[in-house]
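J.: Build me a model:
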Amino acid sequence: MSKVVLITGASSGIGKAIAGYLHQHNFVVYGTSRNPDNVKDVPFNMVALDVLDVQSIQKAVSTIVSKEGRLDVLINNAGKGITGPIEDTPTHEMKSNFDTNFFGPIEVMKAVLPQMRIQRAGKIINVTSIAGYMGLPFRGVYSASKGALELITEAMSMEVKSFGVSIVNVAPGDFATNIAAGRYHTPVFEDSAYKEKYAENLALMDAHVDEGMNPEVMAKAVLKIINSNNPNIHYKVGGFMEKFSIILKRILPDKVYEKLLMNHYKL
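T.: Model (predicted):
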């Protein structure tokens, strides 16, 4: 029997790549978008789902379960970026980012868990970020939202294990997607104390995305996680230095690691 997969944020980027790849490997895939009618030429099913709207989440899950009779895998991929000096970034934009990157995925997990408990089986994969393992300058809110999702994954993994459900996260590094276009960018204010350094780092961030890895690398990693009978809790997918930076943070003194980051970001 083909496994039924729900993947949020499947209209573009990493989500679309994962959904297409799993479809090729004979999974029954339901991708989501706030406006699925605008998503053309995809081989998998699309349903409407807005992670900020609990009713739309429940409706999407109910529709899939009613049609397929089960739901085996949730891939919590929907999210958005945000950049800016913390001092200059509007607080409501910070809260909006947490609503999408943190509270939204939690609501989707809450919606699928009752069905997975009935089945006594299920797997939830939260897409976080390598940025969630460290506070990055001018990306602090994004780092914090993804880091928070990493910790929620750890907690929920223990809470649901007895029901036959696994919850893991996979943290990508920089991938060649359109994430930069969808970010909220705090403006480079003329009177900002961070004007020059922030402007330089905006260009650096966009260059990292443009030079990023093929999203299919993430899709292959997700397939391996789905097929694992005893998955780990944390996975990292990215370049050598991106993954090595997490190891360095564990072993280096705080000030030494901070100096390395500041040199990298020319601060």
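
J.: only C-alpha atoms for contact and neighbour calcs from this point on.
T.: Noted.

J.: Relative to the whole chain's centre, how far out is stretch 209-228?
T.: With C-alpha atoms, centre = their mean, to the nearest Å as the basis, the distance from the averaged C-alpha position of stretch 209-228 to the chain average is 12 Å.

J.: Check what contacts that stretch and list those residues.
T.: Residues lying outside stretch 209-228 but in contact with it, judged by C-alpha atoms under 8 Å, 6 or more residues apart in numbering, are 13-14, 17-19, 21-22, 73, 123, 170, 172, 174-177, 179-180, 231, 237-239.

J.: From one end of it to the other, what's the distance?
T.: With C-alpha to C-alpha, to the nearest Å applied, stretch 209-228 spans 29 Å between its terminal residues.

J.: Just the buried positions in that stretch, please.
T.: Neighbour-count burial for stretch 209-228, with 16 or more other C-alpha atoms under 10 Å as criterion, is recorded at 209-210, 212-213, 215-219, 221-222, 225-226.

J.: Tell me which two of the residues you listed sit farthest apart.
T.: In the buried residues of stretch 209-228, the most distant members under the criterion C-alpha to C-alpha are Asp210 and Ile226, with 28.3 Å between them.

J.: if I look at Gly84, how far off is Thr177?
T.: Distance, Gly84 to Thr177, by C-alpha to C-alpha: 20 Å.

J.: between these two, which one's more packed in?
T.: It is Gly84, of Gly84 and Thr177, that has more neighbours when counted by other C-alpha atoms under 10 Å, with 24 against 18.

J.: Verify the contact between the more buried one and Glu200 for me.
T.: No - assessed by C-alpha atoms under 8 Å, Gly84 is found out of contact with Glu200, at 11.6 Å.

J.: let's see this one next to it:
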Amino acid sequence: MKSKTVLITGGSSGIGKAIGIYLTTKGYNVYGTTRNIAKYPNFNDFKLVQMDVRNAQSIKDCIDEVLTNEVRLDVVINNAGVGITGPLEETPSEEIVNAFDTNFSGPLNVIKAVLPIMRKQQKGLIINITSIAGYMGLPYRGIYSATKGALEIITESLRMETKSFGINITCLAPGDFATNIASGRYHAPVIKNSPYEKVYGDTLKAIDKDVDNGGNPIQVAKKVHGIIEAKNPKIHYKVGTFFQKFSIILKRVLPDNWYEKLLMNYSSK
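T.: Alright, predicted model coming up:
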């Protein structure tokens, strides 16, 4: 039987690349996407195609290219995303819009494009890569948390809307992993004499440190493989440290004010 074809958005680096390499070793037929394929002339870990999740024509062209070579599209992993940090008051509106266009509307654009294909196949799996940050409003990361939280919620809706077509939709929320996301993240500048200057500046350093000291993204790749192999995928999955996953449980059981104090203390370290 022909191996399953997997399409990973944002597959040229970071978590997406780790997923693609791992799935390739497991015998899957992997395609990854990047916004600018000219930047990767020597990329040979798996097949790489051009796509910008913010552009409907770009998505169509990418999927058409994949289906020119393949009979089916079995799995789509919505991994492309951007990081964003900053006090809301000092974050440019255009950067907020771009974050939502990429992290939330982008996956929806891809899903809209692949649903007719998977419905015709009467089978398919869509995995939305969200974030543990999407389960809570983190100071100076509120926009990022909001984009990922919105994707978690809409995954629940989409799953119910498409289940009768033989399509499974699920989401996987990673914690901090050692990737190059910090280099591509937009962060509002630390403004001298701003009321947010010290606390935001300290938080920004802590965020970079957490990413640098994060886990190996192969953990995310292995989790994705497990989801693909699962007979009945769950709605939500998490992968990260014990504390990162436990923080979600704490939010359910602690009074709101206690949980807020916990987050503020943690973020200020």
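
J.: so what number do they get for TM-score?
T.: TM-score for the superposed pair, counting by TM-score structural alignment, normalised by the length of the first structure: 0.98. Supporting figures: 267 aligned residues with a C-alpha RMSD of 0.9 Å.

J.: Among the buried residues of stretch 209-228 of the first structure, which ones are in strands?
T.: Residues of these located in strands (DSSP state E): none.

J.: from those residues, which single one is nearest Glu196 of the first structure?
T.: Nearest to Glu196 of the first structure among those, with distances taken as C-alpha to C-alpha, is Val209, at 20.8 Å.

J.: Buried members of the contacts of stretch 209-228 of the first structure into ChimeraX, please.
T.: Selecting only the buried entries of the contacts of stretch 209-228 of the first structure in ChimeraX, with 16+ other C-alpha under 10 Å as the criterion:
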select :13,14,17,18,19,21,22,73,123,170,172,174,175,176,177,179,180,231,237,238
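
J.: Okay, and which of the contacts of stretch 209-228 of the first structure map to strands?
T.: Using DSSP E, 73, 123, 170, 172, 237 are the members of the contacts of stretch 209-228 of the first structure that sit in strands.

J.: Wasn't Val30 of the second structure part of a strand?
T.: Yes - assessed by DSSP: H, G, I helix; E, B strand; the rest coil, Val30 of the second structure belongs to a strand.

J.: That one reaches Asn44, doesn't it?
T.: No - proximity of Val30 of the second structure to Asn44 does not meet the contact threshold set by C-alpha under 8 Å, at 11.3 Å.

J.: host element of Glu260 of the second structure?
T.: Following DSSP states H and E, the helix or strand that holds Glu260 of the second structure is helix 256-267.

J.: quick one: that helix to the first structure mean distance?
T.: Overlaying the first structure shows helix 256-267 of the second structure at a mean distance of 0.6 Å from the equivalent residues (mean C-alpha distance after the TM-score superposition for the first structure).

J.: residues in the first structure aligned with that helix?
T.: With TM-score structural alignment applied, helix 256-267 of the second structure matches the range 254-265 in the first structure.

J.: Please identify the buried residues of the matching stretch?
T.: For stretch 254-265 of the first structure, burial by neighbour count (16+ other C-alpha under 10 Å) applies to 257-258, 261, 265.

J.: try stretch 233-248 of the second structure
T.: Taking 16+ other C-alpha under 10 Å as the neighbour-count basis, stretch 233-248 of the second structure is seen to contain the buried residues 233, 236-240, 244-245, 247-248.

J.: hey, where'd the helices end up in the stretch 51-200 of the second structure?
T.: With helices called from DSSP state H, counting those that start in this stretch, the stretch 51-200 of the second structure shows them at 56-69, 93-100, 106-121, 142-162, 181-184, 197-212.

J.: and those as TSV, adding distance to Ile129 of the second structure?
T.: Rendered in TSV, the data for these read as follows (distance: least, C-alpha to C-alpha, whole Å):
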stretch	distance to Ile129 of the second structure
helix 56-69	18
helix 93-100	14
helix 106-121	9
helix 142-162	8
helix 181-184	14
helix 197-212	17
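
J.: of all those, which lies closest to Ile37 of the second structure?
T.: Between Ile37 of the second structure and these, the shortest gap by C-alpha to C-alpha is with helix 56-69, which sits at 11.6 Å.

J.: quick check: that closest one aligns to which part of the first structure?
T.: When helix 56-69 of the second structure is compared against the first structure (TM-score structural alignment), it corresponds to residues 54-67.

J.: Please list the outside residues in contact with the matching stretch.
T.: The list of residues contacting stretch 54-67 of the first structure from outside it, by C-alpha under 8 Å, 6+ apart, reads 30, 47-51, 70-71, 107-108, 111-112.

J.: If we only consider those, which is nearest to Ile152 of the first structure?
T.: Proximity to Ile152 of the first structure was ranked across the contacts of stretch 54-67 of the first structure by C-alpha to C-alpha; first place goes to Glu107, at 12.2 Å.

J.: and that closest one, what is it in contact with?
T.: Remark: with contacts taken as C-alpha under 8 Å, 6+ apart, Glu107 of the first structure is in contact with 51, 54, 57.

J.: quick one on the thing from earlier: which one of the helices of the stretch 51-200 of the second structure lies nearest to Thr9 of the second structure?
T.: Taking C-alpha to C-alpha as the measure, the helices of the stretch 51-200 of the second structure were each checked against Thr9 of the second structure, and helix 106-121 came out nearest at 8.7 Å.
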